[in-house]
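A.B. asks: This is a predicted model, with the sequence first.
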Amino acid sequence: MENLKVIGKEEVAGYEFTGIEGGFGDGTRGMLVRDIAEIHGQPTYRVNELINRNLKRFKEGIDIINLRTNDVAIVLNDSGFKRNQINASKYIYLLSERGYSKLLKILEDDTAWDIYDKFVDGYFNMRKALKKPQSPMDFIKLHNEAFIEVDERVGVLEDFKKDYDENRTISEDQVIMIEKARKSKAMKIVGGIGTNAYKEFYSDILRKKLFPDFRKRFNVNRYRSLKAKDFDEAIAFINSWQPEKEMLYAIKYSNEQTTLDVKETA
């Protein structure tokens, strides 16, 4: 851990928090999860839970540091933590700019990105103003650091895009298309709305036959939880889906009874 120190109370966009410098590299700044939780109107334990569930996404020493597991008692005391709070806490997380940006993806609240932009401009990037080249070699060093930082930010954005593309769910229009496809499929299987099979089996096909197979295939607990990347495959699955043979025989038998009833009436 490099030169970790409390730089005092900071205020950005009306939010007050503890400024901490170092830890992730010379001159870098970090934010305590305690302060981030308060800014986003979340209890600290809740944000810690979200981080712990997604801990594999955070790189130790780059995105996150657990201050509780390091010899930083002075830093914690200076940060406003009482000794009994420190002793009782298993996790006292410090996030870098990159770590904070990853946390935002997990929080997904309405104001998250607006707040993040303000903190990037008003807090994390203040280290740039403090760095002034004193020699040609300093200029080259800062120039290279700027390229590295841009590369890291691009990497974070690419990670976000990949994660978004992988995990975003279907739109409301696509939900409607799924609903229409499954109802159309069930209607086709029973032979139409006026058949005996429609009265006996239509609802069961939708809820007890088609959906369990759909849930197992796409690992979702409801249709609208389907991932957007699986939408085309899901439509194809519904269109080609068939119940077990026993159900098909029962449907055929039920509809044949309708035909017999009509003949006997005639």
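C.D. replies: Looks like it arrived, so ask away. The structure displayed is predicted, hence computed values, not measured ones. Numbering: from 1, shown residues only.
A.B. asks: going forward, measure contacts and count neighbours with C-alpha atoms only.
C.D. replies: Fine.
A.B. asks: which residues of this protein fall in strands?
C.D. replies: With DSSP state E as the criterion, the chain has strands at 5-12, 15-21, 29-32, 64-66, 93-95.
A.B. asks: do you know how far residue 37 is from residue 44?
C.D. replies: Computed as C-alpha to C-alpha, to the nearest Å, the residue 37 to residue 44 distance reads 5 Å.
A.B. asks: ok, structure two:
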Amino acid sequence: MENELVIMKDQQAVTTSLKVAEVFEKNHRDVMRSIKNLTAQNCAVGSMFVESTYVNQQNHEQPMYYMNRDGFSLLVMGFTGQKALDFKLKYIKAFNKMEAYIKQQQGLPQTPEEKLNLTMEVTVRLDKRVSQTEKDIKFLKETSEINSAQRYELESLRKKRVMKLVGGADSNYYREKHVKKVFSKISSDFHKAFHISRYEDLKKKDFEAAKKYIKNWYPPYDLKQEIDAINAQETLTM
């Protein structure tokens, strides 16, 4: 694909989903999935991404996306780390360079009236961009998914809760390998409660509520009766 971080397409500065995946060292399919999630959640986002194709090394046509500056900002805002910061700074530099080139080609305003009109126009655009950026930040905070560390924390809490409810690794219920039933039930209830199919689909805004849910989860009556009954059998044979 292109060696340039930012390219010009249809008189607009853009980058591609392939370039984002390459620089951020992510799978292209994951980047594509994130873009599709963004466009599905808000129709206004659709204009920031344009679906296209490229030919891979096996000479097969594959899907990809072009994205403008706003689309790029939405996509990578949740990416963290030094590499992510370096890439964002390089992108800003490349975008500014491209804008300077466009202005040079189109010519700068000469008369005082033209300069005043341009200043007013830029001020209005900046105000709109600041307002939109604030909305975008809020949107991303509310819709971005939990990271691997947060997912691991939830899974650890789930294991701790289940082990406590079944009486620990020394309980008869655990030794007889019934514990999978409890793991299955807590996961099923969790997914229903937060309307997700996998732990990694949980939104960051729901992370604290998810931890509280797991800590306070309790098995249904029939399952609790089963746990108590099997553990009681152990007590009677001791």
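C.D. replies: Done, it's in. The structure displayed is predicted, hence computed values, not measured ones.
A.B. asks: what TM-score do we get after superposing?
C.D. replies: Here the superposed chains carry a TM-score of 0.67, computed using TM-score structural alignment, normalised by the length of structure 2; 214 aligned residues with a C-alpha RMSD of 4.2 Å.
A.B. asks: picking up where we left off before, would you mind putting the strands of structure 1 into CSV with distance to residue 179 of structure 1 and mean neighbour count alongside?
C.D. replies: Below are the strands of structure 1 laid out as CSV (distance: least, C-alpha to C-alpha, whole Å; neighbours: other C-alpha atoms under 10 Å):
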stretch, distance to residue 179 of structure 1, mean neighbour count
strand 5-12, 47, 14
strand 15-21, 45, 19
strand 29-32, 45, 24
strand 64-66, 43, 21
strand 93-95, 43, 23
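A.B. asks: Distance to residue 167 of structure 1 added to those strands, as TSV?
C.D. replies: Below are the strands of structure 1 laid out as TSV (distance: least, C-alpha to C-alpha, whole Å):
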stretch	distance to residue 167 of structure 1
strand 5-12	32
strand 15-21	32
strand 29-32	27
strand 64-66	23
strand 93-95	24
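A.B. asks: So for residue 128 of structure 1, which of those strands sits nearest?
C.D. replies: Among the strands of structure 1, strand 29-32 comes nearest to residue 128 of structure 1, with 10.8 Å by C-alpha to C-alpha.
A.B. asks: That closest one - contacts with which helices or strands?
C.D. replies: strand 15-21, strand 93-95 (3 or more C-alpha pairs under 8 Å, 6 or more residues apart in numbering; DSSP states H and E).
A.B. asks: residue boundaries of the helices in structure 1?
C.D. replies: Using DSSP state H, the helices of structure 1 run over 33-39, 44-53, 73-78, 83-88, 97-107, 112-119, 126-130, 136-167, 172-190, 196-204, 211-218, 231-240, 245-265.
A.B. asks: what stretch of structure 2 does stretch 74-90 of structure 1 fall on?
C.D. replies: Per TM-score structural alignment, stretch 74-90 of structure 1 has no counterpart in structure 2.
A.B. asks: Which residue of structure 2 sits opposite residue 133 of structure 1 in the alignment?
C.D. replies: Alignment note: residue 133 of structure 1 maps to residue 109 in structure 2; criterion TM-score structural alignment.
A.B. asks: before we move on, what about residue 122 of structure 1?
C.D. replies: In structure 2, residue 122 of structure 1 lands on residue 97 (TM-score structural alignment).
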